[in-house]
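Participant: Below is the sequence, then the predicted model.
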Amino acid sequence: MAKKKKRRAFPVQDSPAPRRESIAETQVIDADEPGFGVFGYFRNPGVRETIESIVIAILLAFMFKTYEAEAFVIPTGSMAPSLQGQHLDLDCAQCGYRYLTGASRKKAIEKTICPICNYRTEMRSTDPEHKRNSGDRILVNKFIYDFHEPERYDVIVFKYPNNAKQNYIKRLIGLPGDNILIENGDIYLMNGSDEQGWSREISRKPSRKVKQVLIDVDDTKYVSGKLKLLDWPSRWAQWRGGSAWSRDENSNSFAASATDSEQWIRYRNFIPPWSRILSGGLPEEYAKPLNELPPGTLISDNMAYNNASFSGEPVATGYGNHWVGDIGVEVWTEIETSSGELLLDLVEGGVHFTCRFDVATGKATIECDDPRVEFYNDSGVVSKPVAETSLSSGSNQMLMVNADDEIHLWVNGSLVQFDASTYRRDGMPIPKYSKQEPGDAEPAGIGAKNLSMTVSRIKVVRDIYYSSVTLEQDGQSNGNESHLSPSIIHGIMADPESWSEQHALDYFDAKKGQTEPMFKLEFGPGSDRDKDQFFPMGDNSTQSLDARVWDSPNRYVERDMLIGRAIYVYWPHTLNEPVPFFPNFGKMKFIR
C-alpha cells in the first residue's frame, strides 16, 4: 500500500525588481463583483482554495494507487512561461491579447503591461478578472532517476542546498563534469583547462523543448482598434516599395500576387507610445509615408510575467534589458498556386537565415548570406541543408525558429528533419543596421516568388534568454548584464543608427568573449555518485534565484538532493465558467 503523500509548496523565492516609468499609458478597468449568493460565496479565496484542495485530494488518492508520484504546488514565476506560479490572467483592453502577470508577492498589483501592444492596464480589486490565480499543481516522478541519468534541460525538483527543508523547481542546465559558460543568453560547454586554455561549444535545447519555451513578441491576430482608427502603421509591410503584397486592414491579413522576382514583407518592432497617442493622437514620426517611417526597435527579453507594478514601487517599463537574437516566425497561409517559392527569413547579427520552400515538391532549403556561417552534421559541412516537408497548395502552418545556433522548422505541426540544421559562426553576433540593409531592425520576413497566397496570421516569437549575472560579479543587478540604466539601454535598442557607436558596442559586448568557465561541476569523489554535482536555472532567468546567485560557495545541487523530474501539470488554476471551479483542461499538459 502506498504511503500517504503530503503536498508540498515551493518557497516564495523570486521578487520582481523595481521598474522605471515608460511611455505606456494607463487605462482604468472597473467591474462590480457580486457580494452575495452562490457566486459571491465561491469567489471567496478561502472557500475556493478549500474546495480545490478537496477535489485535488480525491483525484490524487486514486492516482497514487497506480503511480508512485508526488504532488507539488508552484507559487512563484521563476519557471515562467513554462510553469506558472501565482498569477493574473488578463485580456488587454486595447488589442485583446491574453497574457499572464506574476502575482506571487503579497503587495497589491497596481498596473500590468500587454507584451503585444505595450498598453498599460490599471488593476481594480473589484474586478473579478483581476483576482490572483493559484500556481500550477504538478506531478513529480520521484523514482525516474533511479532508472536512468538526469538529462540536460529536464525540469527537476530538488532540495535547496542552503536549506534542505525548502524544495525548488528549475531546469537542469549542467551535468557532472560540465564546465558552464553563460553568454549572449545561451549556454556553452567548455573543454580544456586553466593551464592550456579553454574551447567552447554551444549547448542546444532539443526541438521539443525549444517549442515549449517560446515567448510571443507579436501576433497580427491582436491589433488595437484605437491604433487602427489612427492609421498606426502595420509592423509588417513591403518597406522598400513594390506592389506584389497587399494588406486587408479589416482582417489584418496579407496577400501576395505572383511575380517572377522575390517580393518581401518584413517585420519592424514598433512600440506604441501610448501616453503621446492618448494625449495627442498619432505621433508625427509614425504619420509619414511608408518609406520614411522609423526603423524598428530590437527585440528584447521583456516578458509580461515580470511587468507588474506593485504598490509603492517604481512603475514597470514594459521593456527588457537584453537584446534577443534567437527568434522565430510562425505563419498561417493559404497557397493558391501549385508551384512557386515561399520564403521565410530570420536575421541575427546582420546575417540572414532563409528557408526556401518549393511549393510543387514541398522541398525546403536553408540558405545563409554569410559564407563564414557553416552548417554541418556528423559527416562534415553542408552548404545548403535540405529536407522534405508536407507543404503544398492549400492551407499550411509553418514555424521557423533560429535558437542555439540551430534552425528548427515545423510544417503543419510536424518537426522537419534537415540533413543539417546546426551551424557555427565566428564570434558573438552584434546587431547590424544600415539604411540599405536594415539587418536586425527588420529581423523577420516572408517572401514569395511566382506564388499567389494569402497570409491570415503571423506571429513573431523569441527563445528564452539565460542571464549571466552572478552574485560575485554583479551583485543584485536583477539580471542586467551591462549594469546600464534601463533608460540608456532602451534608447540604444530603439536607435539603430547608434548600434555601431562605441557606447552601444560596449553595451552589446557586455560580458561577452569570456575565456574561462563560470561554473565547474564535478563528479562525486571515488564511487560516491550521491555527490555528483548538477547546475539548475530558471526559465524566467532575470527573475530566478537559481544557482548563479545562491549565496553559497556551492553553486550546484548534489545528486542526493534531487527529488525527481516534473512530468505533468495536472491542475492549473480553475475557471469560473461555465460554472465556478470548472477544470482548466486547456492548460493541463506534459512538462517538457
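Facilitator: Received it, and whenever you're ready, just let me know what you need.
Participant: CA only for contacts and neighbour counts going forward, please
Facilitator: OK.
Participant: what separates the helix or strand harbouring L88 from the chain centre, distance-wise?
Facilitator: L88 belongs to strand 87-91 when assigned by DSSP states H and E. The chain centroid and the centroid of strand 87-91 are separated by 17 Å, computed with Cα atoms, centre = their mean, to the nearest Å.
Participant: Next up, a structure to set beside the first:
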Amino acid sequence: MVTTPSGSPYLSRAPAAEPRPAVQHQESLRDTIESVVVAFILAFVFRAFVVEAFVIPTGSMASTLYGEHWTHNCSMCGYEFAVGANRGQSGKLALPHASLPCPNCNWEDPVQVSRDDVESGDRILVLKWPLDLSHIFPALGPKRWDVTVFKDPKDGETNFIKRLVGLPEEVFMIIDGDVFVAKAQQLPAELISRLEVIQELNYQARQARNVPETRALRARMDQMRPGVIRDLRPYLRIQRKTGPSQEALWSVVYDHAHPSRRQRPERGGRSWWQAEPSSGWSVGPGLVSFDGLQQPPSELAFVGKSLEDDHAYNVGLPAESAQARSVTDLRVRFTLFPAGGDGQLRVRLRKFDDTFVASFDADGTVLLSRVRQEQPGGMEVLGRAHLRSLQRGQPLRIEVQNVDYRVLVRVDGREILATTDEQYRPDLAKLLADRWRPARSGERPAEVALSAQRLRMEIKHLAIERDVYYRSPRIQGSLTGGNPWADLPGWGTEENPIYLRSGEYFMLGDNSPASEDGRLWSIVGDHLRSRGPDYQVGTVPEDQLIGKAFFVYWPSGYRPTHVRWGLIPNVGRMRWIH
C-alpha cells in the first residue's frame, strides 16, 4: 500500500499495455458476424422445425380465415361482412359482377369496391414441431378438426390450408353436410376387401390408356358402391366438432342487433320474427319483448328467410354450385331480462321431423323435451335442470342448439342439458334413401320459434346461426379431357365413401361451396404419382403435412390515408385458430 501526499490510499498498478486498435476492431467485427450468422441459423431452425408464418391467399377457409377480400357494411342494417377477391387464372384482380347480398338482412347493395380497396389475406402462424415428434409421442399427432397446412397433392410445392376431418384406418363419408366415419377395425374383413377393390379400380382408372377402358373401370365401381354404402350404414358414426372448432364454424343467419330498416313496422315493413296480433310479443330495433302476465301460450316464429348454406363471401368467386342447400343444424342465442310473472319461456327448434323444446320456468326449472304426439301432453322429457328463479335485474345468457344430432342448452356459458345418443341419433337409411319430405305444403326442413306465457320480459342480443354444411359435389372435368373421374361423386361424399389407409388424411375447407379440397382433387403430382397405388387420390399422405395453424398474428390492417396497404395492425381481429 502506498500513500499519496494527501493521505489517500491507492493500489499500485503494472504499466498499461500498448493499445492494439486494429486487433480489437477485427475481433469486434468477427463477433458481430458470428452473432448474425448464429441468429440466421436459429431463425432458420425455428422456421423449419418450430413455427412458420404463412399468408392466406384464398377464401376456401372463410369465415375461419380470410384470403384477399373486401370489407362491406350493409347500407340497410349496418352489418359488416367480407367479400372474397378473385384473381382467377391470370392473377389479375376481378371485381364482383353481382350485387353484394347481406348475410344478415338479404339486402343487396350495388358493388362499390375498387381494386385499391382490397385487403390482404390473414397472416397466420403454424406450429410444426408437434408433427415432428408425433412418432415418439402419438398424442402430439394430427387430430380431427385441426386447421392444417400441407403440400398440394397436385404439385408438392404449393402450401394448402384446410380442416383435417378424416384420419387413418377409417372409412370417411359426408352425409347431409355432416361428417360420418366407420372405424376400419370394426368392419368385417369382406367389406374392407370390397373397399380395397374399389381403390384398386380407381388406381387402374388413373393408369388407363384410353376412354373406353376408363369407362369400363368406372362402371365396375358404380356397380359396387351402392352395396358397400348399404353394408357400411350400421358402422357409421357422426363425428361431432370440438367446442372451439364448433364456435369457429357458426355462421350468422340473423342478428337482431342489426335490424333492417326496411323491416321496421314504423316504416311499413314486416319483421322476420312474426306473431299473431295482440299476442303480447313486440319486435323493435335490437329488442324483442313480451308483456303478457295474463297471456296464454303465444309463439313468435322466425319466418321469411331461408336457412341455407349460401355465403356472402363467395360473391364473384367460382363456386361449386350457385344452388344453396338447406341447413338444419342451428343455434339460437339471446340474453333474457326477466321483469315479472310466474309463467314460462320456450325455445323451439325443429330439424326435419324432430322437434325439440327447451323451456325455462319462472321458478328456475329448465326442461329439454321432444315433441311426441303419442306421449301424454305431446311431450317426452329428455332432461331436467334447476337454476335460480327468474328475477328482475338478473339477466340470463341462453343458448339452445341442435348440431351434429345433439341438442344442448347453455345458460351463462355453462352446459346444463344435452341429449344422449340413445335419445337422439341420425336415421342413416332415411338420410341416404328417402330424404326428408315436408308433411305440409311450404314446410321448411328447419324451424326456430320462441313462445311465452304469463311473463313480462325483454330479450336482447338475439341471433340465429347455422353450422357449416359440407356439400357432396361431383368431380369436375371431362373424360375426353383426360380426367378419369370426371362427373363421379366427389371423394368421401354421400355416394362415394373413401377408405383411408395407414398414413392417409382427408381435408375439407370451411367454405364448402367454394373450396377445392379432398372431395374434388383429380390431378396427381409427380412426387405422388411415383408412389403408384400407395397414393390414393383425394387424400394427403402423412409426410406431406406441415403443421397446425394456431394464431392469426396479422389480419388485414388499417390503412393510413392514401396508402394501399394495411400498415397498422388490426389488434381486434388477431385471434386463435380453432
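Facilitator: Looks like it arrived, so ask away. Only a predicted model underlies this, so the values are computations on that prediction, with no experimental measurement involved.
Participant: re the thing from before, so the strand holding L88 of structure 1 matches what in structure 2?
Facilitator: Aligned using TM-score structural alignment, strand 87-91 of structure 1 spans residues 69-73 in structure 2.
Participant: Report the mean deviation for the matching stretch after fitting onto structure 1.
Facilitator: Between stretch 69-73 of structure 2 and the corresponding residues of structure 1, superposition yields a mean separation of 0.8 Å, by mean Cα distance after the TM-score superposition for structure 1.
Participant: Read off where stretch 160-180 of structure 1 ends up in structure 2.
Facilitator: Using TM-score structural alignment, stretch 160-180 of structure 1 pairs with 152-172 in structure 2.
Participant: Now do the buried residues in that stretch.
Facilitator: By 16 or more other Cα atoms under 10 Å, the buried positions in stretch 152-172 of structure 2 come out as 152-154, 156, 159-172.
Participant: With stretch 399-415 of structure 2 instead?
Facilitator: Residues of stretch 399-415 of structure 2 classed as buried: 399-411 (neighbour count, 16+ other Cα under 10 Å).
Participant: tell me the contacts of the residue mapped onto R235 of structure 1 from structure 2?
Facilitator: Per TM-score structural alignment, the equivalent position to R235 of structure 1 in structure 2 is W272. By Cα atoms under 8 Å, 6 or more residues apart in numbering, the residues touching W272 of structure 2 are Q263, A301, F302, V303, G304, K305.
Participant: and the one helix or strand E110 of structure 1 maps to, what other elements does it pack with?
Facilitator: Secondary structure from DSSP H and E places E110 of structure 1 in strand 109-113. In terms of contacts (3 or more Cα pairs under 8 Å, 6 or more residues apart in numbering; DSSP states H and E), strand 109-113 of structure 1 is packed against strand 120-122, strand 309-310.
Participant: Hey, what's the angle from that strand to strand 87-91? Just curious.
Facilitator: For strand 109-113 of structure 1 against strand 87-91, the angle by axes from the mean of the first three to the mean of the last three Cα atoms, to 10 degrees is 50 degrees.
Participant: Just tell me what K221 of structure 1 corresponds to in structure 2.
Facilitator: Aligned partner of K221 of structure 1 by TM-score structural alignment: A257.
Participant: no, scratch that, I was asking about S78 of structure 1
Facilitator: By TM-score structural alignment, S78 of structure 1 lines up with S60 in structure 2.
Participant: Could you identify the helix or strand that succeeds the strand holding L88 of structure 1?
Facilitator: By DSSP H and E, the next helix or strand past strand 87-91 of structure 1 is strand 98-102.
Participant: now the buried residues of stretch 399-415 of structure 2 in TSV, with secondary structure?
Facilitator: Compiled in TSV, the buried residues of stretch 399-415 of structure 2 are given as follows (DSSP: H, G, I helix; E, B strand; the rest coil):
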residue	secondary structure
E399	strand
V400	strand
Q401	strand
N402	strand
V403	coil
D404	coil
Y405	coil
R406	coil
V407	strand
L408	strand
V409	strand
R410	strand
V411	strand
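Participant: Select the longest helix from structure 2.
Facilitator: Selection of the longest helix in structure 2 by residue count, based on DSSP state H, yields helix 21-49.
Participant: I'd like to know which elements the helix or strand just after it is packed against.
Facilitator: Following helix 21-49 of structure 2 in sequence order, the next helix or strand is strand 51-55 (DSSP H and E). Contacts defined by 3+ Cα pairs under 8 Å, 6+ apart place strand 51-55 of structure 2 against strand 123-127.
Participant: how about the strand it packs on, which residues of structure 1 does it hit?
Facilitator: Under TM-score structural alignment, the match for strand 123-127 of structure 2 is residues 137-141.
Participant: That stretch vs structure 2, average distance?
Facilitator: Stretch 137-141 of structure 1 versus its aligned partner: 0.7 Å mean (mean Cα distance after the TM-score superposition for structure 1).
Participant: quick one on the thing from earlier: including distance to A364 of structure 1, could the helices and strands packed on strand 109-113 of structure 1 go into JSON lines?
Facilitator: Shown next, in JSON lines, are these (distance: least, Cα to Cα, whole Å):
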{"stretch": "strand 120-122", "distance to A364 of structure 1": "41"}
{"stretch": "strand 309-310", "distance to A364 of structure 1": "45"}
